[in-house]
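In: What would the 3D arrangement of this be:
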Amino acid sequence: MTALSTNNARAERSNKERIPVFDGIRGLSASLVIVAHVAFATIVLSSAAGPPREGFWSIIAAGNDLAIGPFFVMSGLFLYRPFVRYTMAGDKYPHLGKFFARRAARLLPAVWLLAAVSLVALNWSSIQGFWYVVRPFLLMQVYDYTYYAGMDVAWTVPTEAQFYLALPLLAWIGHLFAKGADTPRKKARRMIAPLLALIPIQLAWVAYVHIAFDPWPPQYFYPLGMTGVLTIGMAFAVWNVLAELSPQDTPRSFGFARRHPNLLWAGLLVVFAINCLKPFATPGTADWVSAEAAVTHSILFLLFSYLVMLPLVVPGAASKLMKVVLANPVSRYLGRISYGLYLWHFPVMYVVFGSGSLFEETYLPVQTLLGKFGFWELFVLTFLGTLAVASVSYWLVERPIVNWVQRKTATRKRVDDNFIPPSQPALTSV
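Out: Alright, predicted model coming up:
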C-alpha cells in the first residue's frame, strides 16, 4: 500500500491526514500567482510602452506565469484516481452523487462569496439588471463574456467545474478501452491512450485562438486551453495505481524520480528560464503574442507542470530539499488557504489601488493605475491583505461547508477492508 492510499472510506474522513508536500505546492503555487499578477500591474507592460520597465526583474516576473499548472495536475490526479481504481483494481465505482456534492462544496462557496463581495464593493455602479448579478454565480461570465472587477482570475473556476462534470465520461471512455485487458500493465496502457489525445487538443486550441481572434477574446478562457495539463494529472493517477498493483511494471519515469528528484526540479528551472526568454515574443512584456509564441508557451507550461509534480506524485521520491521547501508549517498553511489566496488577491489589489464602487463611480482596471505603486510595495500590501481575507474565507466559510457536506455524504466504515496503517495517509483533494 502506497502513501497515495486507495481506501475510499478513509479518504472521506481524511481532512486531518493531508500529505504535507501537496499542501506546500498549493501554497507556493498560489503565492507565485500573486507575484505574477502584481508584476503585471506594476513592472510588466506592453512592448508599446518601451523596453522592460525593470530590466532583468521584469523579464523574470513576466516568465512567472506557469505557476497555475500544479493546481490542474492535482485535480486530475486526485479526482481521477478512484475511477482508475475501479477499472484497474475492481474497487467500488465512485458514488457520483457524493462526488458532485463534495466538488460543489469545495468549489462554489468561496467563489460565490467572491462574486457577492465584488459585485457590491467593486462593480455596484456597473450593475445592469438581474442577469448581470446572476451571471457570475452560474459561472457564466466567461461564455456570456462580461468583465467583473475583482473576479479577474475566476475564469479558471468554470474550467474546474466543467472538468468535474466531464470526468465520469472520461473515466467511462478509459474503462471501455481497458476492460478487455487481462493485466494491470495492459489496462494502464489502454487507459493512457485516449488521454494522450487531450494534449494536442490543448495545443491546437491555443493556436486557433491566437490565429482566429483579436487580442484577448473570450475563447482564450475556455477549458480547452487546459485539457493537456489536466491530462498530466490523470496520467499520474493511472501510473500511480499501476505502481501499486504491479510494482514490477512501475513506469520508468517513476524510477527516475525516486533516484533523481532534484534533477527534475533542476529541469523545471531550465523550462522556467526558457519561458522568461519568451520564444517568438518580447521578454519582459505583456503582449498578445503570435500563435507560435502561444503554442511554445503552452508546451513549456505542460513541461513545467509535469516536472514540478512528478517527484511529489511518486511515493517516497520527494527529496529533503522538497520537504524543506514544501512541508514546513508556513507552506502547509498557505496550501490550506490556497484557494482563497488565488481568488482574493485581485479584489485586495483593487482596494489597495482605491479603484471600484467603494471609491468612485466606476472601477479602473489595475493596468490603468500603473506607477501608483512599486512592485514590492504593492506585493506586500496585496499579499498581507489577501492572507487575512483568505484565512477568514477558509475558516468561516470554506472549511465548515466542506466538513458539513463530508459528514452528510460519509460512508459507514467496513472493518474488513477499510483499514489503513497510520503511517499511510490517505490521498485527499481538499
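In: For the rest of this, base every contact and every neighbour count on C-alpha atoms.
Out: Will do.
In: and the residue lying closest to Glu12 once chain neighbours are set aside, which of the three is it?
Out: Nearest non-adjacent residue to Glu12, counting by C-alpha to C-alpha, 6 or more residues apart in numbering: Ala410, 6.3 Å away. Under the three-state scheme (DSSP: H, G, I helix; E, B strand; the rest coil), Ala410 adopts coil.
In: distance of Ala410 from Asn8?
Out: Distance, Ala410 to Asn8, by C-alpha to C-alpha, to the nearest Å: 10 Å.
In: Which one of those two is surrounded by more residues?
Out: Using other C-alpha atoms under 10 Å as the criterion, Ala410 and Asn8 rank with Asn8 on top: 20 against 15.
In: close enough to count as contact, the residue nearest to Glu12 and Arg10?
Out: No: at 9.7 Å, Ala410 does not count as touching Arg10 under the criterion of C-alpha atoms under 8 Å.
In: Report how many residues lie close to Pro50.
Out: Not Pro; residue 50 is Gly. Each residue near Gly50 was counted by other C-alpha under 10 Å, and the total is 9.
In: just the helices in the stretch 251-400 of the chain please.
Out: Here the stretch 251-400 of the chain has its helices, by DSSP state H, counting those that start in this stretch, at 252-259, 261-277, 291-313, 320-326, 329-336, 338-353, 375-393, 399-408.
In: Now the second one, please; I'll put the structures next to each other:
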Amino acid sequence: MTTTVAETGIAARPVVRRRNRERLLALDGLRGVAAFVVVLHHLMLIALPVSGPSGEPVPFTGWWWLERTPLKLLTAGREAVVVFFVLSGLVVVLPALKRVDFSWPGLIASRFVRLFLPAWAAIAFASLLLVVVPRVPQQVTGGSWLARQVPHDWTWPTLVGQWSLMIGGVPQNNVLWTLRWELAFSLVLPAFVVLAALLGRWWLPTGVLALGLAVAGTVGGIDALGYLPIFFLGTLIAVRLLSLERWSETRSARRVLAVVLPISAVVLVLEFLLAPVVPQGTDAAHAVRGIELLGAVGIVVCAAGATRFRTVLEGPVPQFLGRISFSLYLVHLPILATLAFLLGDWNWPVVGAIGVPLALLSGWGFYRLVEKPLHRVARRAKKNAARLVEDAVRAGRR
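Out: Here you go, the predicted structure:
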C-alpha cells in the first residue's frame, strides 16, 4: 500500500512453500504497509480542512487523484484497519490449528499482555506529550477532525477511564478503539475456529454469509456484527491456508491471482471511487463500505499465496514496517497531533516532513523499549495461564 497495490503482478516462477511455518513473513509485511497507510491517512486528515476541497473534488486536481482514484490506497486508513482485522483472524489462529495441546486461556493471557500493556504505555506517551507541549485550540481549524477528535487538555478522571480501553473512545490516542475488537475476537476465537473447521469445506457460501453479516452490521450500525465477521473471514483463510498455498503454486492460479489482486485493491477503496454517485453517509454508501471487506480478503489471500506480491512484502522495507507496525500504529497519532497544534494545521506539509520520519523513529524506539520486551512477558503469561488452568482441572478431578 505504500505503492498502489494494483500495480503488483504475479510471479512467473513458483515460490517455495512455507507450510511448516506458523508465521508468513509476507503477512508481517502487509501489516507494516497497512500501518504506514494509517499514518498517511491521519496526515491527510490534518491537511484536509486547510487545503482540501469544500465539496466534491474537481476532476484531475490533486485531491481528486488522491480521493477518487486507486491512489486512495495510499491514505485509506479505515480500510487498512479492515486489513489488520483479517490478518489477525488469520495469524492468531495458525498456532491453534497446528498444535493439539494448544491452550486457549494461555492465548487470552498472551493477547492481553501484547495488546493492553503496549496500549497503556502509548496512552502514557500521548498524555506526556499533551502535558509537555501545550495545545492551543486556535492553532487548528475550528470544527476540523483535529479540533473534534484530538484533545487539547486533560483531566485525571478522563485519563483513568481511558485506560480500560473499553469505555467510549480514547481521545489521547483515538486509534486505540481497534483493540477492543481485537480482544473481543480473542474471546470468541475458539468458537470461530470450530465454525471455520466445520464449514471450511463450504468456504465459499460460508464466506459469502460472513460478508453479508458484515454488510448488514455496517448498514445497521451494529458494531459487533460489522467487525467480528471480518476476523472470522481471516480464520476461514487460516483453515484453508494449506489448500490455498498448493493451489496458488499452479500456473492457472497465478493467472487468476494476477486478476484478483488489482480487483481487490479497487474494491477495498470502492466507497471513495463511487462517492460521486453514492453519497457518503447514506445506507448505500454503508453497504459499499461493508463490501470493501471483500477487497481486504482478496489482498490477504494474494499475500498468503505463492505470488510476486508475497515476494515484494518479504522485502526489507515492508519487513521493517511489519516489525514495528503495532508500535508505529500506537505512537504516530500523538506525534502528528502534537506537531499540528504546535506548528498550526496550515503547516501540514512541515508537520508531515517532520512527523512521519519522527513517527517511524519513535515506532522503532517503542518497539525496542516496550513492545519487544513485552513479547517475553506475554510468552510467560501464556505458559503460566495454561499451567494454572491445567492444575485447576486436575485438582477438580481428585
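In: returning to that earlier point: is it possible to get CSV of the helices of the stretch 251-400 of structure 1 that adds distance to Phe71 of structure 1?
Out: Converted to CSV, the helices of the stretch 251-400 of structure 1 look like this (distance: least, C-alpha to C-alpha, whole Å):
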stretch, distance to Phe71 of structure 1
helix 252-259, 20
helix 261-277, 16
helix 291-313, 9
helix 320-326, 15
helix 329-336, 11
helix 338-353, 10
helix 375-393, 17
helix 399-408, 19
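In: which one of those lies closest to His175 of structure 1?
Out: Nearest to His175 of structure 1 among those is helix 291-313 (22.4 Å), distances taken as C-alpha to C-alpha.
In: Give the other helices and strands that that closest one contacts.
Out: With contacts defined as 3 or more C-alpha pairs under 8 Å, 6 or more residues apart in numbering; DSSP states H and E, the packing partners of helix 291-313 of structure 1 are helix 69-89, helix 198-212, helix 227-245, helix 252-259, helix 261-277.
In: need the next SSE after the first one, C-terminal direction.
Out: If I follow you right, that is helix 69-89 of structure 1. Counting by DSSP states H and E, the element after helix 69-89 of structure 1 in chain order, helix or strand, is helix 96-121.
In: Relative to Arg336 of structure 1, how far out is Lys320 of structure 1?
Out: 21 Å.
In: neighbour-wise, which of those two wins?
Out: Regarding Lys320 of structure 1 and Arg336, a neighbour count based on other C-alpha under 10 Å identifies Arg336 as having more, with 22 against 12.
In: wait, the more buried one sits on Gly27?
Out: Yes: counting by C-alpha under 8 Å, Arg336 of structure 1 does reach Gly27; the two are 7.3 Å apart.
In: The residue mapped onto Val317 of structure 2 from structure 1 - how many residues pack around it?
Out: Per TM-score structural alignment, the equivalent position to Val317 of structure 2 in structure 1 is Val330. Residues near Val330 of structure 1, counting by other C-alpha under 10 Å, number 13.
In: what does the one 4 residues further on give?
Out: Number of residues near Leu334 of structure 1 (other C-alpha under 10 Å) recorded here: 24.
In: My guess is it contacts Ile25. True?
Out: No: at 9.1 Å, Leu334 of structure 1 does not count as touching Ile25 under the criterion of C-alpha under 8 Å.
In: contacting residues for the residue positioned nearest the centre of structure 1?
Out: Closest to where the C-alpha atoms of structure 1 average out (C-alpha atoms, centre = their mean) is Phe71, at 2.2 Å. Counting by C-alpha atoms under 8 Å, 6 or more residues apart in numbering, Phe71 of structure 1 makes contact with 26, 29.
In: quick one: what's aligned to it in structure 2?
Out: By TM-score structural alignment, Phe71 of structure 1 lines up with Phe84.
In: For its match, give its distance to Phe231 of structure 2.
Out: Counting by C-alpha to C-alpha, the gap from Phe84 of structure 2 to Phe231 of structure 2 is 9 Å.
In: what lines up against Leu339 of structure 2 once you look at structure 1?
Out: Per TM-score structural alignment, Leu339 of structure 2 is aligned with Val352.
In: Ok, Trp145 of structure 2 next?
Out: In structure 1, no residue is equivalent to Trp145 of structure 2 according to TM-score structural alignment.
In: circling back to that earlier point, what about the helices of the stretch 251-400 of structure 1, which gets the closest to Gln162 of structure 1?
Out: helix 338-353 (17.4 Å).
In: what's the offset of the closest one from the middle of its chain?
Out: Taking C-alpha atoms, centre = their mean, to the nearest Å, one finds helix 338-353 of structure 1 lying 16 Å from the centre of the chain it belongs to.
In: same deal with stretch 229-242 of structure 2?
Out: 16 Å.
In: So what touches that stretch?
Out: Outside stretch 229-242 of structure 2, the residues touching it (C-alpha under 8 Å, 6+ apart) are 19, 82, 85-91, 93-94, 97, 185, 192-193, 196-197, 200, 203, 207, 210-211, 213-214, 293, 297, 301, 304.
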